[in-house]
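**Student:** can you look at this prediction? I've put the sequence above it.
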Amino acid sequence: MSRVFNFSAGPATLPEEVLRQAAEEMVDWHGSGQSVMEMSHRGKEFMGIAAAAEADLRELMGIPANYKVLFLQGGASLQFEMIPINLLRGKGTADYVHTGEWAKKAIKAARIFGNVNVVASAEDKAFTYAPAQAGWKLDKNAAYVHYTANETIGGVEFQWTPETGDVPLVCDMSSNILSRAIDVSKYGLIYAGAQKNIGPAGLTIVIVRDDLVGKAQPTPPPMLDYKTHVDAESMYNTPPTYSIYIAGLVFQWLKKNGGVAAMERKNVEKSKLLYDYLGTTDFYRNPVNPADRSRMNVPFTLKDAALDEAFLKGAKERGMTQLKGHRSVGGMRASIYNAMPVAGVKALVDYMREFEKSHG
């Protein structure tokens, strides 16, 4: 059976090369006589795998030495709570930008632990744009400023990095980490669930600046304290070992294929192919402000929603899956993360043209 083009928003497609290597190493990793899934997380074999994964991620993202890299569990959803628990630091108020469903969840969680100042919201236009910073109502005494770099459901992506002065900038990069070059030093904390651009579900990456660790007031329970995980080098409890291993293989794949800069060029090419076509037709529609369109997640609706099931059926017959849009917005969504080849996007555009011709 040939592999499909998997447009899922997450868990998402992985590089075939990585999957084949993992398959070859499944039963016997590098002559150890065991699978990575069977290894002690404190044994020299797995400790080496984790150390190499961290080193490669640091190289790929240019992470400065004064930042810690944590391999945790719980997804971005746990970070919605760990961030205010650790970073409010007695200040009481944090600034949040509201750009859609994932920002909404982060705001709701933060309100359990302190005051949330929503500095800007895109709700007035159904979350179809990223609010320009000129209109943000920032609090200079806020503990931190939080934003969601890419809204997976709505297909809105920040094409710029906010400037927040001395107030730490916190970012949910779950769906666009490693897809474009960023300056990590502009952030106090970056977090990302791995199941979109990095690896399988179960792993969450946190990149946190040294001076934000160990300052929580009051001191959190150990599992919710970044200091616990920093001091234990992500080994306080059993980490998601196999997910870390696959992430490490993806990091190696990225390095071999030109790193983040090369991925960004490919992602620009892929998204341009799809958006350029959407701009030539009124049979399909993308609602997002063109300047804020995501390179990772492209939602679109058909002119007649009654055709949705036929569109999805035809796509599946042509080896394209997981194109159904999120239930909150309907229509379609093509998630075209790093591992999606250009050929997959070309196949989708060709099919969209064909479908329009036969149903328009």
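**Tutor:** Everything's here; your move.
**Student:** CA only for contacts and neighbour counts going forward, please
**Tutor:** Will do.
**Student:** where exactly do the strands run in the stretch 51-200 of the chain?
**Tutor:** For the stretch 51-200 of the chain, the strands defined by DSSP state E, counting those that start in this stretch cover 67-72, 93-98, 115-121, 145-148, 150-151, 156-157, 169-172, 189-193.
**Student:** got another, please set it beside the one above:
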Amino acid sequence: MNRRAYNFNAGPAALPLEVLERAQSEFVDFRESGMSIMEMSHRGAIYESVHTEAQERLLSLLGNPKGYKVLFLQGGASTQFAMVPMNFLGQGQQANYVLTGSWAEKAVKESKLIGDTHIAASSEADNFMSLPNLDDISLSDNPAYLHMTSNETIGGIQFKQFPNTGSVPLICDMSSDILSRPLDVNQFGMIYAGAQKNLGPSGVTVVIAREDMITNSPKHLPTMLRYSTHTSNDSLYNTPPSFGIYMINEVLRWIQERGGLEGIQVQNREKAGLLYNAIDGSGGFYRGCVDAASRSDMNVTFRLESEELEKAFIKASEKEGFVGLKGHRSVGGLRASIYNAVPMESCKALVDFMEHFKQTHG
């Protein structure tokens, strides 16, 4: 391998090189067991130590909030879209949602299959190119919870703050920006995230929830769709995605080694600032897609003056070793996903490429 690709994939996404190399060194013989962690029983002491360590390390990075439990589930955020209303939407209550883009829409769609669903705020009128004002969130008369999507991967918008919902649990899909910045977990009843952007490989879904919310799920639900099943069995009711959880633990270790969430936030803001400055300083050759106040630090979306020019940009970038810069098929355009593991060197290389492309095509 002459060099690593400049990986800007939206997910599965870049993993830290140091983590990959550590996993490579332990792949065949894990902790002198004579086998890979993928080969050993999830009931054995070696795997269970990794499992517990990952849970504890995650809570430690988040300041060890009292009364919260970490679950390692499967099925991605898409399964959580259904599990949330199934477990928390009671008779006579309404599920409340803030509608901000494609992933929030998918969550709302699933909720409507389960019960009464209320849109508490929406930026649909602006084609999801901005965020609703937190002061404009209007809860229903008897809200079971308020659900938000912290970062819309496709559109490229991100909440920098969250509302105080009082006694109404705030539930958040943080699949694409979890652990990218400091976070007060106590604001939330539950946070969930697919691992494949900032936490590890695909196949694991992380849930961080108040224990009082996930200990008494409705008994009529299928066993695997009850949070209480996984809570009472410490996420070991069925065989977990053990290698993915091992990788999450190593990514969490890597974050700790870089100054925790405060250190990671500094790096992420520098990377995002570098790209947005290149877009805004291009004299209109590149155009940011979303309102500047709503811009994501994780997914930088931008356009050129024509689809033909965008295609030429993608083709030329791929020849130079850039991967994943094509926008989502539902919206088109261009997108650079710059999650925690994307190094500053890749972002600098992209800015240099953007400048060269402008000079040769402007």
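**Tutor:** Right, received. Where do you want to start? Only a predicted model underlies this, so the values are computations on that prediction, with no experimental measurement involved.
**Student:** just put the strands of the stretch 51-200 of structure 1 in CSV and tack on distance to Pro200 of structure 1 and mean neighbour count.
**Tutor:** Formatted as CSV, the strands of the stretch 51-200 of structure 1 follow (distance: least, C-alpha to C-alpha, whole Å; neighbours: other C-alpha atoms under 10 Å):
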stretch, distance to Pro200 of structure 1, mean neighbour count
strand 67-72, 13, 22
strand 93-98, 27, 26
strand 115-121, 32, 19
strand 145-148, 21, 26
strand 150-151, 19, 29
strand 156-157, 23, 28
strand 169-172, 18, 23
strand 189-193, 9, 24
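**Student:** adding distance to Arg285 of structure 1, write those out as a markdown table.
**Tutor:** Below are the strands of the stretch 51-200 of structure 1 laid out as a markdown table (distance: least, C-alpha to C-alpha, whole Å):
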| stretch | distance to Arg285 of structure 1 |
| --- | --- |
| strand 67-72 | 38 |
| strand 93-98 | 24 |
| strand 115-121 | 23 |
| strand 145-148 | 24 |
| strand 150-151 | 18 |
| strand 156-157 | 15 |
| strand 169-172 | 27 |
| strand 189-193 | 29 |
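**Student:** of all those strands, which one is nearest Leu138 of structure 1?
**Tutor:** Closest to Leu138 of structure 1 of the strands of the stretch 51-200 of structure 1 is strand 115-121 (C-alpha to C-alpha; 5.7 Å).
**Student:** which residues are contacting that closest one?
**Tutor:** The contact list for strand 115-121 of structure 1 (C-alpha atoms under 8 Å, 6 or more residues apart in numbering) reads 92-99, 107, 110, 127, 131, 135-139.
**Student:** what's the closest of the strands of the stretch 51-200 of structure 1 to Gly48 of structure 1?
**Tutor:** The minimum distance between Gly48 of structure 1 and the strands of the stretch 51-200 of structure 1 falls on strand 67-72, with 14.1 Å, by C-alpha to C-alpha.
**Student:** next, the angle from that closest one to strand 189-193.
**Tutor:** Per axes from the mean of the first three to the mean of the last three C-alpha atoms, to 10 degrees, the angle that strand 67-72 of structure 1 makes with strand 189-193 is 30 degrees.
**Student:** can you tell me what sits against strand 67-72 of structure 1?
**Tutor:** Residues from elsewhere that reach strand 67-72 of structure 1 (C-alpha under 8 Å, 6+ apart): 54, 203-210, 229-230, 233-234, 239-240, 244.
**Student:** could you do stretch 320-340 of structure 1 as well?
**Tutor:** Contact partners of stretch 320-340 of structure 1, identified using C-alpha under 8 Å, 6+ apart, comprise 4-9, 12-15, 153-154, 176, 179, 196-197, 263, 267, 270-271, 295-302, 305, 308, 312, 315, 345, 348.
**Student:** related to what we said a few turns ago, which stretch among the strands of the stretch 51-200 of structure 1 comes nearest Tyr275 of structure 1?
**Tutor:** When the strands of the stretch 51-200 of structure 1 are compared by C-alpha to C-alpha, strand 156-157 sits nearest Tyr275 of structure 1, at 13.3 Å.
**Student:** from the contact counts, what lies against that closest one?
**Tutor:** strand 150-151 (3 or more C-alpha pairs under 8 Å, 6 or more residues apart in numbering; DSSP states H and E).
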